[in-house]
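Engineer: Okay, predicted coordinates and the sequence, questions at the end:
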Amino acid sequence: MLQLIQKHNHQVAGSALQRKRDIYRFRGGPLLGWLLDECRRRGETQLVMLRQLGFTPSHMTLLRNHKRKSSGISQATVEACARYLGVQPIVIKLLAGHILPSDFLLPGMTEEEVLDRAWAEARGDMALRALVPEDCSNWPLAARRAVMALYHESTGMDPLGLHQLPGILQELQRAAQIHVGNMREAAL
């Protein structure tokens, strides 16, 4: 357990990119990262966190050392982690590797490509064309995402197809896109 705490403390102190690489190098790693981050944010000891989750220190060590897969956690564990993190159980399943982030994306497309595709569709709207420069490819992803959200909100047009998803799935899709980006970045 001491090694787990030392490794986590080292990761928190290390670079953000190195931390992503450490967490995302195996399926289910993000769940452990999120749990440890929440534990630190709350100022709790890991033993307190483990008790709340119903984990033993040896169970956590097995997960951390890849001797037990996060993707094999029970529904009760999923729900305990969801309560601890304050998220829906489906997010825990995504982080644990039950559900792959790519299940929520168009095959082979990044978030940027999805936004570019939506942008191309929205550019057919003369009102939008008059308000926004034609080439926004150099804008930050967050800015392009915001323009598409405003476009959807003001016109009811939905080039991203978000109207088909209930609110919780919209959040999950965005989390999956970020998750895929982090995995790609960590793999570099």
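Structural biologist: Cool, got the structure. Residues are numbered from 1 along each chain as shown.
Engineer: Only C-alpha atoms from now on, for both contacts and neighbour counts.
Structural biologist: OK.
Engineer: Now do the helices in the chain.
Structural biologist: 2-13, 16-24, 29-42, 46-53, 57-64, 75-85, 89-96, 111-122, 126-131, 141-155, 167-187 (DSSP state H).
Engineer: how close does the closest residue to Met49 other than its chain neighbours sit to Ile168?
Structural biologist: With sequence-adjacent residues excluded and distances taken as Cα to Cα, 6 or more residues apart in numbering, Met49 is closest to Cys39, at 6.3 Å. Cys39 is 25 Å from Ile168, where distance means Cα to Cα, to the nearest Å.
Engineer: Have a look at the two and say which one is more surrounded.
Structural biologist: More neighbours surround Cys39 than the other of Cys39 and Ile168, with 19 against 11 (other Cα atoms under 10 Å).
Engineer: show me what contacts the more buried one?
Structural biologist: Counting by Cα atoms under 8 Å, 6 or more residues apart in numbering, Cys39 makes contact with Thr45, Gln46, Met49.
Engineer: so how far is Val48 from it?
Structural biologist: Distance from Cys39 to Val48, by Cα to Cα: 9 Å.
Engineer: Equivalent analysis for Thr77, please.
Structural biologist: 16 Å.
Engineer: The two: which has the busier surroundings?
Structural biologist: Thr77 (16 against 11).
Engineer: burial of Leu35, as a residue count?
Structural biologist: Quick note: Leu35 (other Cα under 10 Å) scores 19 neighbours.
Engineer: separation between the closest residue to it other than its chain neighbours and Leu53?
Structural biologist: Counting by Cα to Cα, 6+ apart, Leu35 lies nearest to Leu85, which is 7.0 Å off, once chain neighbours are set aside. Using Cα to Cα, we find Leu85 at a distance of 10 Å from Leu53.
Engineer: Likewise for Arg174?
Structural biologist: 26 Å.
Engineer: what separates the residue nearest to Met49 from Thr56, distance-wise?
Structural biologist: 15 Å.
Engineer: same deal with Leu47?
Structural biologist: Distance from Leu47 to Thr56, by Cα to Cα: 8 Å.
Engineer: With Gly43 instead?
Structural biologist: Distance from Gly43 to Thr56, by Cα to Cα: 19 Å.
Engineer: try it against this one:
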Amino acid sequence: MSIIKKTPEQLAAEVLAAGKDLRKERTKRKVTPTERRTGWTAGITDEEVTLRGCTLLAWLIEAANERGLQLKEMAEAIGVTYGYIHQLRTGIKPIPGLSEKVIDGCAKFLGVPRLAILVAADIVRVDDFYLEPDSLSVYLEPALHLMQRDPEWGAFVHPSVFRAEPKVQHLLILLYEEATNRKLIPTKVNLQGLLDALGEEVPETTANDAPVPPKDRLN
């Protein structure tokens, strides 16, 4: 059997041709948004949970995760830089210190009113929505005890709820009120009424405006 000898030039041409053919046959698979995500979109860290205003941070990350956006893309959508978001996450920049521009950007990114951003960033406290000073904290524990005595819902009220943060307790009470159509905590400030009353004289408080004690309201 005779061996066909090929010149170095011929061998090089065959190798080059084979390489080109292989590259042409290779098909590119589209990368889905889920595969483009990086680890940060899994949620906020234990350290970030301790930051004041971390609710907004978690909200933004969850929205970005749903859309398959990376951190830099989320920052651009809000109107800030990657470094700015990093400083919020590390506590270098306090979340409650957001500028009006950033608040507007967060509101547009999440598709919610600016007021929701103010609450999530802990700029406006939930207590600020109530007419009686510090009334919310006074009503939380009695409301939880009433929920615990409820024959239908009491089985779901774990004892650890009484040691939870006030914001968590308040959320559970609001959900209970929505499910049962009962009111366990004082009526919140009517925001629309406040807006309508801007520029008008605030009426004086009378005796009839006094808050109802917790034990009477919860019975």
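Structural biologist: Cool, the structure landed. Treat the numbers as computed from the prediction; the structure is a model and nothing was measured.
Engineer: What would you report as the TM-score here?
Structural biologist: The TM-score (TM-score structural alignment, normalised by the length of structure 1) is 0.55; 134 aligned residues with a Cα RMSD of 3.5 Å.
Engineer: Could you report the neighbour count for the spatially closest residue to Glu111 of structure 1 that is not a sequence neighbour?
Structural biologist: Of all residues not flanking Glu111 of structure 1 in the chain, Gln177 sits nearest, at 6.0 Å (Cα to Cα, 6+ apart). As a burial measure, Gln177 of structure 1 scores 19 neighbours (other Cα under 10 Å).
Engineer: again, but for Lys20 of structure 1
Structural biologist: 20.
Engineer: what's the closest non-adjacent residue to it?
Structural biologist: Ala186 (5.4 Å).
Engineer: Aligned to that neighbour, what sits in structure 2?
Structural biologist: Alignment note (TM-score structural alignment): Ala186 of structure 1 has no counterpart in structure 2.
Engineer: Tell me how many other residues crowd Ala186 of structure 1.
Structural biologist: Neighbours of Ala186 of structure 1 (other Cα under 10 Å): 18.
Engineer: mind listing what it touches?
Structural biologist: Counting by Cα under 8 Å, 6+ apart, the residues that Ala186 of structure 1 touches are Leu17, Gln18, Lys20, Arg21, Asp22, Tyr24, Arg25.
Engineer: Relative to Leu31 of structure 1, how far out is the residue nearest to Met49 of structure 1?
Structural biologist: 12 Å.
Engineer: thought Leu85 of structure 1 was touching Glu38?
Structural biologist: Yes. Assessed by Cα atoms under 8 Å, Leu85 of structure 1 is found in contact with Glu38 at 6.7 Å.
Engineer: Can you tell me the centre-most residue of structure 2?
Structural biologist: Trp59 (1.6 Å; Cα atoms, centre = their mean).
Engineer: can you tell me which residues contact Pro101 of structure 1?
Structural biologist: Leu94, Ala176, Gln177, His179, Val180.
Engineer: Over in structure 2, see which of those survive.
Structural biologist: Counting by both residues aligned by TM-score structural alignment, their matches' Cα atoms under 8 Å, structure 2 reproduces these contacts from the contacts of Pro101 of structure 1: Leu94.
Engineer: Make a markdown table from the contacts of Pro101 of structure 1 and add distance to Arg144 of structure 1 to it.
Structural biologist: Compiled in a markdown table, these are given as follows (distance: Cα to Cα, whole Å):
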| residue | distance to Arg144 of structure 1 |
| --- | --- |
| Leu94 | 25 |
| Ala176 | 18 |
| Gln177 | 15 |
| His179 | 18 |
| Val180 | 18 |
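Engineer: which position in structure 2 aligns with the residue nearest to Leu35 of structure 1?
Structural biologist: Checking TM-score structural alignment: Leu85 of structure 1 goes with Leu110.
Engineer: Leu69 of structure 2: how many residues sit nearby?
Structural biologist: Leu69 of structure 2: 20 neighbours (other Cα under 10 Å).
Engineer: How much space separates it from Ile85 of structure 2?
Structural biologist: 14 Å.
Engineer: Which position in structure 2 pairs with Lys67 of structure 1?
Structural biologist: Aligned partner of Lys67 of structure 1 by TM-score structural alignment: Ile92.
Engineer: actually Thr45 of structure 1, sorry about that
Structural biologist: Checking TM-score structural alignment: Thr45 of structure 1 goes with Gln70.
Engineer: Please tell me I have it right and that match contacts Gly39.
Structural biologist: No. When contacts are counted by Cα under 8 Å, Gln70 of structure 2 is not listed as touching Gly39 (9.4 Å).
Engineer: And the two? Which one has more around it.
Structural biologist: Gln70 (19 against 9).
Engineer: Contact partners for that one?
Structural biologist: Arg36, Arg37, Thr38, Thr41, Ala64.
Engineer: what's stretch 60-69 of structure 1 in contact with?
Structural biologist: By Cα under 8 Å, 6+ apart, the list of residues contacting stretch 60-69 of structure 1 reads Met1, Leu4, Arg27, Gly28, Gly29, Leu32, Leu50, His59, Ser70.
Engineer: And it, end to end?
Structural biologist: With Cα to Cα, one end of stretch 60-69 of structure 1 sits 11 Å from the other.
Engineer: number of nearby residues for the residue lying closest to Gln11 of structure 1 once chain neighbours are set aside?
Structural biologist: Setting aside the residues directly before and after it, Gln11 of structure 1 is nearest to Arg19 in space (Cα to Cα, 6+ apart), at 5.4 Å. Number of residues near Arg19 of structure 1 (other Cα under 10 Å) recorded here: 18.
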